[in-house]
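Novice: pasting the structure only:
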């Protein structure tokens, strides 16, 4: 349950931060990345729940996806891309 709570907390923080900045593509990208990654995690969980214990490799993939979702890498990457686009004049 704490993993779910950490994902929801980080998602909400990023979502409201990007929404506050008013840059729609950043908010949309944030939502898409989280949605796709959470769907992958759910599929891994369903596999583990319905077909028996998942292998250690599959569990490591799930842990890596979880760590990616709660790390600041995605947030910083989107901010850096936005900064580069603004600096180059592609965005105003």
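Specialist: Received it, and whenever you're ready, just let me know what you need. The structure displayed is predicted, hence computed values, not measured ones.
Novice: use CA for all of it now, contacts and neighbours both
Specialist: Will do.
Novice: which other residues reach the one helix or strand residue 64 maps to?
Specialist: Using DSSP states H and E, residue 64 falls within helix 56-70. With Cα atoms under 8 Å, 6 or more residues apart in numbering as the test, helix 56-70 has contacts from 3, 6-7, 10, 34, 37, 41, 44, 74.
Novice: and the residues you listed, which of them are buried?
Specialist: 7, 34, 37, 41, 44, 74 (16 or more other Cα atoms under 10 Å).
Novice: other SSEs contacting the helix or strand hosting the fifth one?
Specialist: Right, residue 44. Using DSSP H and E, residue 44 falls within helix 24-50. Packing partners of helix 24-50 (3 or more Cα pairs under 8 Å, 6 or more residues apart in numbering; DSSP states H and E): helix 2-21, helix 56-70.
Novice: let's bring in a second model and compare:
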């Protein structure tokens, strides 16, 4: 999977990422690195990546990106749409 990792964060995925390099001109808030993560099952990997919330962005493949988005939406729905409570559930 091609991902962006917020610099200085997301240490879990960073430990086993391949080809970590500074992202160029993201236009996003903060500094980011790009990396490659190996996985087998998008539905099983998505909850793990979702734990890192705004410190990890899945760029590719689309099925993993969508699985992470759906997982985050489900967590938000469980908190009644209050992101501050979702953060406390970690």
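Specialist: Great, that's in hand. All values derive from a computational prediction rather than experimental measurement.
Novice: tm score of chain vs chain?
Specialist: Put the two chains on top of each other and the TM-score (TM-score structural alignment, normalised by the length of structure 2) is 0.26; 42 aligned residues with a Cα RMSD of 4.2 Å.
Novice: one step back: can you list the buried ones among the contacts of helix 56-70 of structure 1 in CSV and add distance to residue 58 of structure 1?
Specialist: Formatted as CSV, those follow (distance: Cα to Cα, whole Å):
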residue, distance to residue 58 of structure 1
7, 19
34, 19
37, 14
41, 10
44, 7
74, 22
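Novice: so residue 25 of structure 1 versus residue 62 of structure 1, what's the distance?
Specialist: 27 Å (Cα to Cα, to the nearest Å).
Novice: tell me which two of the buried ones among the contacts of helix 56-70 of structure 1 sit farthest apart.
Specialist: Greatest spacing in these, by Cα to Cα: 44 and 74 (21.4 Å).
Novice: so how far is residue 75 of structure 2 from residue 66 of structure 2?
Specialist: For residue 66 of structure 2 relative to residue 75 of structure 2 (Cα to Cα), the value is 14 Å.
Novice: higher neighbour count, the two?
Specialist: Set residue 66 of structure 2 next to residue 75 and count neighbours by other Cα atoms under 10 Å: residue 75 wins out with 19 against 16.
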